[in-house]
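> structure here, sequence nowhere to be found:
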């Protein structure tokens, strides 16, 4: 019987063991998409206790604590951090089979030296005391935690109206890693959403562009995009709850749609679709001309529980998968950009795992020889970021495209303790590739296999984002 999370966790063959320990374990991390707060990195935040650090941003943990029967007071409410920590300790034994069971222990072990301790109500005091005793040390500040995980790049997620003052401050800081903003213009694209008009007023003020028509809106966004690029931006990101199949239309119609919405009128579905499609095309062209990566995160069903949303707002654990058809709209969007050779390097994600094969096939349609793996079927996302989900995504990509060109894993997390998820991914990849070697599905060539592992765990992401 293997020890729990022992040195050979997930490494079920000699080949997997060799690949992980000789090729993957010590690689730096390029985390090109996450939601870490730039202010906390710029100010090198320190935490008073492990409860605040561990549970303060992590809605993955919050969902499981609710599932285990804890009231909101013990999760996001007025209870003390110790009370919340104890609630999570009571939740942990119930998490067997969930990736959180592995992630949480890896976080305690890799950061706080608690290897071998199984987190539970019985060990809560030990873990609380041991972690808190270390938090005052420099290596447990926001920057220290990133340095300890050998992080080379942090790609945060930022709105076009953000001041970016913290990114600007970090340009002159003596950091061992880069922190760069990623352009996330969702609020300017979701013309149907509440608050759209107020958002455009804010965008106009920040950009210095009076937004009276469609071209003005694009101009305002591009001006902000250029400020992002000045501060090291490598990528954009789009959260597309629905990817609509809009038609190519005229500038006058786009102006009319925008003015109708700014005038307070509700839009028809075809108007929303045409506007959003045109926005994605214009921004895609801007990304291509600046050699930025375009990320499309497609398919969440957001804020489904009204009572939770009213109490806590978005991104608090009330989102799930949607199951909408996207293939036609996605291929049409990419084709519209590709027709004029203005398709940027692109990463496609879908929250519905049944779309993995479609994403891989779509990515293959738009390889043009200009950049290896120019369009990517991106990493298993959110609910799929677990062993079965990652293996399914990687297998489909390998069978339909080139796994060797995959840009690898990311945390997509708000937590400074989430970086052992890269270890989780690397161990799984080594198990898969090692298994192919053991089964005779690929040659027993460690130069070949080791190079593949190093590429899809680090080097490909470095090439794209550094």
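Now that the structure is in, tell me what you want to look at. None of these values were measured; they are calculated from a predicted model. Residues are numbered from 1 along each chain as shown.
> for the rest of this, base every contact and every neighbour count on C-alpha atoms.
Noted.
> how about residue 430, nearest residue that isn't a chain neighbour?
Leaving out its chain neighbours, the residue that sits closest to residue 430 by Cα to Cα, 6 or more residues apart in numbering is residue 16, at 5.0 Å.
> if I look at that neighbour, how far off is residue 163?
Distance of residue 16 to residue 163, computed by Cα to Cα, to the nearest Å: 46 Å.
> so which of these two has more stuff around it?
The neighbour comparison of residue 16 against residue 163 (other Cα atoms under 10 Å) goes to residue 16, with 25 against 14.
> where does that one land in three-state SS?
Classification of residue 16 by DSSP: H, G, I helix; E, B strand; the rest coil places it in helix.
> point me to the helix or strand that includes the nearest residue to residue 212 once chain neighbours are set aside.
Nearest non-adjacent residue to residue 212, counting by Cα to Cα, 6+ apart: residue 259, 7.4 Å away. Using DSSP states H and E, residue 259 sits in helix 251-262.
> second one coming, line it up with the first:
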């Protein structure tokens, strides 16, 4: 048997240079010429409509100036908090009594360990886009970065409004409870702030009758409405009054954060009795709670339809898992995860009940468990009746899914099982004024998917048409959908 002979390279052989791409350069995440053209010429300059976030309207109304980068960037950010805890950083440096600079130094120490977590990309996009800092953050340069960014934040250009303006935000919607006065939204309407700021109506506390604090909440609602709430009908009247108030103040969208949608059969007499029982101080059974929640949610959705609002349902979070830390720090501090709730049948029944009465308003569905991606993508098609373009939407990757692979999975599943061309795009769902580069992140990923398929011949090289589609997904579809 002949022994294998290695091929000899010619003396004239020249090793092809390996293309080295700088981290976070102009073509970050853009792997083809077509993707680069789509992003730079079509997506990048489109304004932002951020139709769901948790920014404090008080900060916008008063044009808050942040005393440090920690106040603007780390306070309230449970994504960062979870990463720091995982690394064994003491709570003192997260939500505790450490100074702002000490907290920032600990976050900078953590950043190099977050590679391949979206926090690594978001961190450096935000430092670059707001402050022009292109170095990767670590404990060696942390002190200099803290001092430089904190100094910049003292300028009015870097106040709460300035940070929004820098990101070319056309419209944003905060999220408020029915008992909110909306005084800060009213101040913003009278101000010279060019970004339109609206709100989303979030009545979950009025729905979740099993909550230990339910009666306290209804008492607060009663006080705001200046009316007694002892019966179910009075509860509905009070919530309708608040919907009218929100509508008068420019609200055009609501939001619900629920484990799943409720669709139990009920009778009117049952629901009235359940509410009376709870208001009397007695607990209700899980089945009774489900009947009440189904009834009240249907009442609210029919009212949203009457006012022409868009309704949003964020489904699937398993909240407050760590009861010890919940008791110490409260909710929304980083102890939530993906839940494994059954979604399909109740979601279908709920939407069909509204549709059968011709009272299904525009609806956006978000799922937290990725196993439900195909379910959500196909469910929307059941109720898109031709009356409105994209009437029932499957929303962008949410919470644990608003990272690169989560966005790609959402875009691909929607493309395969619906129409990506009708999609209303990204939102931040954030409490941070520095989170808006997430729109850029989404747009780069979107353009890369389209551009690479153009480069491979899977899509035609029709830059004008596909570029228009990209612009629509980034901005125009949302503008049309919300009638802005």
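The structure has been received and is ready for your questions. What you see is a predicted model; the values in this text were computed from it and never measured.
> quick check: TM-score for this pair?
Scored against TM-score structural alignment, normalised by the length of the first structure, the superposed chains reach a TM-score of 0.98; 464 aligned residues with a Cα RMSD of 0.9 Å.
> against residue 152 of the second structure, how distant is the residue in the second structure that the residue nearest to residue 212 of the first structure lines up against?
With TM-score structural alignment as the criterion, residue 259 of the first structure lines up with residue 276 in the second structure. According to Cα to Cα, residue 276 of the second structure stands 56 Å off from residue 152 of the second structure.
> assess the claim that residue 54 of the first structure and residue 417 are in contact.
Yes - counting by Cα atoms under 8 Å, residue 417 is a contact partner of residue 54 of the first structure at 7.0 Å.
> rewinding a little: residues in the second structure aligned with whatever helix or strand comes next after the helix holding residue 259 of the first structure?
Per DSSP H and E, the first helix or strand lying C-terminal to helix 251-262 of the first structure is helix 269-289. Mapped onto the second structure using TM-score structural alignment, helix 269-289 of the first structure covers residues 286-306.
> ok, now stretch 438-453 of the first structure?
Under TM-score structural alignment, stretch 438-453 of the first structure corresponds to residues 455-470 of the second structure.
> next, the buried residues of the matching stretch.
455, 463, 466-470 (16 or more other Cα atoms under 10 Å).
> quick one: the strands in the stretch 151-300 of the second structure?
For the stretch 151-300 of the second structure, applying DSSP state E, counting those that start in this stretch gives strands covering 169-176, 196-201, 253-258.
> please name whichever of these is nearest to residue 447 of the second structure.
Nearest to residue 447 of the second structure, of all the strands of the stretch 151-300 of the second structure, is strand 169-176, at 19.9 Å by Cα to Cα.
> how about the strands in the stretch 301-450 of the second structure?
Secondary structure of the stretch 301-450 of the second structure (DSSP E, counting those that start in this stretch): strands located at 310-315, 317-318, 337-338, 363-367, 392-394.
> which of those strands sits closest to residue 214 of the second structure?
Nearest to residue 214 of the second structure among these is strand 317-318; the distance by Cα to Cα comes to 19.5 Å.
> how much does that closest one stray from the first structure?
Taken against the first structure, strand 317-318 of the second structure registers an average deviation of 0.5 Å after superposition, with mean Cα distance after the TM-score superposition for the first structure.
> what range in the first structure matches that strand?
Strand 317-318 of the second structure covers residues 300-301 of the first structure once aligned (TM-score structural alignment).
> how about stretch 382-396 of the second structure?
Taking TM-score structural alignment, stretch 382-396 of the second structure hits residues 365-379 over in the first structure.
> ok, the counterpart of residue 365 of the second structure in the first structure - contacts?
In the first structure, residue 365 of the second structure lines up with residue 348, judged by TM-score structural alignment. By Cα atoms under 8 Å, 6 or more residues apart in numbering, the contact list for residue 348 of the first structure reads 295-298, 359, 363, 375-378.
> and for residue 381 of the first structure?
Counting by Cα under 8 Å, 6+ apart, residue 381 of the first structure has contacts 349-351.
> run through the residues that contact the most centrally placed residue in the second structure.
With distances taken as Cα atoms, centre = their mean, the residue of the second structure nearest its centroid is residue 429 (2.6 Å). By Cα under 8 Å, 6+ apart, residue 429 of the second structure lies in contact with 52-54, 398-399.
> can you list the buried residues in the match of helix 269-289 of the first structure?
Buried-residue list, stretch 286-306 of the second structure, by 16+ other Cα under 10 Å: 288-298, 300-305.
> ok, now stretch 11-27 of the first structure?
11-13, 15-20, 23-24, 27.
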